[in-house]
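Asker: Attaching a predicted model along with its sequence, questions to come.
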Amino acid sequence: MLSQCLRLWRRQGGCTPNGGRDMVEDYEIQEMIHRDVYVGDKHVGVVVGERFHPRDEFVRSLRLKVEDDIASEFMRKPADLAPLAKELVHSIRPDGGIKLSKSMRELQRRWRNTVRIEEDLYAPDELLDRAVLDNDGMDIGNVISLIKIKRTYKGLLIKPHFMIRARHGLPDTIAVPCGQLARTTSRLDEVILKCTFSRLMTLPSYVKLNDEGYEEE
């Protein structure tokens, strides 16, 4: 289900610089969808939704359809959809658009701190606690952390289900390379792999990621 409403953003200090009252607190997420987003007078994109998860700590971002020229200028590789942190929302403009509290440089910094799946960008909070399935539909486990190497996300740290661990002789956690993530499902809150789990375990990228030291985030 969709998260409750933007009133929560204010309680977390996210709607105004001082966490004070703002007209945006009265808007539910359903009312934010299809609104234009602006940094100053620059049109950044349009809100198209958010993640489906019952716990608010895993729904800290909106999904934003980014304008082509913005994506080309402020992303390493242009993406159609990208996260918009709720804490960046400042207020509702007189024309109904969403005003952000930060500069394009801050948006650019946050977009660099994402994972690319199927040509779209995902913030860490949008991936944590997602179920991970292989391309045969086998439920492997859930994402408990992200793996960063040299300031770039390289994998998802997964806690496999007990039966999967027992069947394949796995440790308590395994690392899945970001390059093997095929797509996400919105309603079911899943990440789907490009291959079967048996195939995944034979890939050099999987073996390397699970053998070397890495930084969890």
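Answerer: Ah, there it is.
Asker: C-alpha from now on. contacts and neighbour counts both.
Answerer: Noted.
Asker: How about residues contacting stretch 134-152?
Answerer: For stretch 134-152, contacts defined as Cα atoms under 8 Å, 6 or more residues apart in numbering pick out 113, 124, 127-133, 153-161, 164, 175, 192-197, 214-217.
Asker: quick one: which of the residues you listed sit in strands?
Answerer: Counted as lying in strands by DSSP state E, out of those, are 131-133, 153-160, 175, 192-193, 215-216.
Asker: of all the residues you listed, which comes closest to His168?
Answerer: Nearest to His168 among those, counting by Cα to Cα, is Pro160 at 10.2 Å.
Asker: Surely the closest one and Ala175 touch.
Answerer: No. Under the criterion of Cα atoms under 8 Å, Pro160 is not in contact with Ala175, lying 10.1 Å apart.
Asker: what sits against Tyr122?
Answerer: By Cα under 8 Å, 6+ apart, the contact set of Tyr122 is Ala82, Pro83, Thr114, Val115, Arg116.
Asker: can we see that at 6 Å?
Answerer: Pro83, Thr114, Val115 (Cα atoms under 6 Å, 6 or more residues apart in numbering).
Asker: what about the residue lying closest to Lys86 once chain neighbours are set aside, neighbour count?
Answerer: Of all residues not flanking Lys86 in the chain, Ser61 sits nearest, at 5.3 Å (Cα to Cα, 6 or more residues apart in numbering). Applying other Cα atoms under 10 Å, we find 23 residues neighbouring Ser61.
Asker: Over to Asp68?
Answerer: 13.
Asker: roughly how far apart are the closest residue to Cys178 other than its chain neighbours and Glu67?
Answerer: Spatial nearest neighbour of Cys178, excluding adjacent residues (Cα to Cα, 6+ apart): Gly155 at 4.6 Å. Using Cα to Cα, to the nearest Å, Gly155 is found at 28 Å from Glu67.
Asker: Got another one to weigh against that:
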Amino acid sequence: MGKLRQNKYDIQELIQRDVYVKDKKVGVIVGERHHPNESRVQSLRLMVEPTVAEEFMRKPADFAPLSKELVHSIQANGSVRLSKSMRELQRRWRNTVRIDEKLYAPDEMLDRAVLDNQGLEIGIIKELLKVKRTYRALRIKTRLNIQMQYGVDDYINIPISALSKTRERLDEVVLSRGFDKVLQLPSFGQVNDDEADFESEC
């Protein structure tokens, strides 16, 4: 079959297909982000082969993003072939956020709601911030009620280390503790310091 053109295949046609770079099986497509704005959905979700994760990730993860632009074609046997090498895939996996042993691309994080572990919605992710080429914080646009209740600014930074899990169906990120406890973390103070040396990524 020919190349996968934009909008030619939807996720239902790609899901559960094996993914290959040349003769190496990389993993299986298991879904994509649930977001009403399709232009935000630039990545597929991939369940990665353990041997591939061991070889091509700094720290192995079970799930990782697969950029749609890397998908080249569907083969006669039903598998998906990628257009780039494993080194390109490795490079992209380095540019991710790790949450609960899963890797997420920047496009999978933007505009997600952030909740604390009690279900309180803090705000929406607007930017990812790096220090020395590693993501260290999320820039959050806080809800008005959060600003009033906790006396925080309309934008705050949440350390990546304070994230616990994602809720894929609801497009949410959940913190590891209550927001009042997050505010007391030393890492929260560090990422909100005026002298924090961030490299804005997106």
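Answerer: Done, it's in. Since we're looking at a predicted model, the values are computed, not measured.
Asker: ok so, going back, tell me the counterpart of the residue nearest to Cys178 of the first structure in the second structure.
Answerer: Mapped onto the second structure by TM-score structural alignment, Gly155 of the first structure lines up with Ala137.
Asker: And Asp116 of the second structure? What does it align with in the first structure?
Answerer: So, by TM-score structural alignment, Asp116 of the second structure is matched to Asp134.
Asker: before we move on, what about Glu32 of the second structure?
Answerer: So Glu32 of the second structure corresponds to Glu50, using TM-score structural alignment.
Asker: any idea how far that match is from Arg130 of the first structure?
Answerer: 14 Å.
Asker: give me the number of residues near the residue mapped onto Pro186 of the second structure from the first structure?
Answerer: The pairwise alignment with the first structure assigns Pro186 of the second structure to Pro204, based on TM-score structural alignment. The number of residues packed near Pro204 of the first structure is 10, by other Cα under 10 Å.
Asker: residues contacting Pro204 of the first structure?
Answerer: Per Cα under 6 Å, 6+ apart, neighbours of Pro204 of the first structure: none.
Asker: can you give me the offset of the helix ranked longest in the second structure from its chain's centre?
Answerer: Selection of the longest helix in the second structure by residue count, based on DSSP state H, yields helix 86-94. Computed by Cα atoms, centre = their mean, to the nearest Å, the separation of helix 86-94 of the second structure from the middle of its chain amounts to 15 Å.
Asker: Could I get the full set of helices for the second structure?
Answerer: According to DSSP H, the helices that the second structure contains are 11-14, 50-56, 86-94, 106-109, 144-150, 179-182, 186-191.
Asker: Next, count neighbours for Val89 of the first structure.
Answerer: 24.
Asker: typed the wrong thing, it's Leu144 of the second structure
Answerer: Leu144 of the second structure: 13 neighbours (other Cα under 10 Å).
Asker: Check the gap between it and Leu170 of the second structure for me.
Answerer: As judged by Cα to Cα, Leu144 of the second structure and Leu170 of the second structure stand 21 Å apart.
Asker: Next: Gly2 of the second structure.
Answerer: Taking Cα to Cα, one finds Gly2 of the second structure at 34 Å from Leu170 of the second structure.
Asker: Neighbour count: those two, which is higher?
Answerer: The residue with more neighbours, out of Gly2 of the second structure and Leu170, is Leu170; 12 against 8, by other Cα under 10 Å.
Asker: corresponding residue for the more buried one in the first structure?
Answerer: Counting by TM-score structural alignment, the partner of Leu170 of the second structure is Leu188.
Asker: roughly how far apart are the nearest residue to its match once chain neighbours are set aside and Thr173 of the first structure?
Answerer: Leaving out its chain neighbours, the residue that sits closest to Leu188 of the first structure by Cα to Cα, 6+ apart is Phe52, at 7.7 Å. According to Cα to Cα, Phe52 of the first structure stands 25 Å off from Thr173 of the first structure.
Asker: Likewise for Ser205 of the first structure?
Answerer: Plainly put, Ser205 of the first structure is 16 Å away from Thr173 of the first structure if you go by Cα to Cα.
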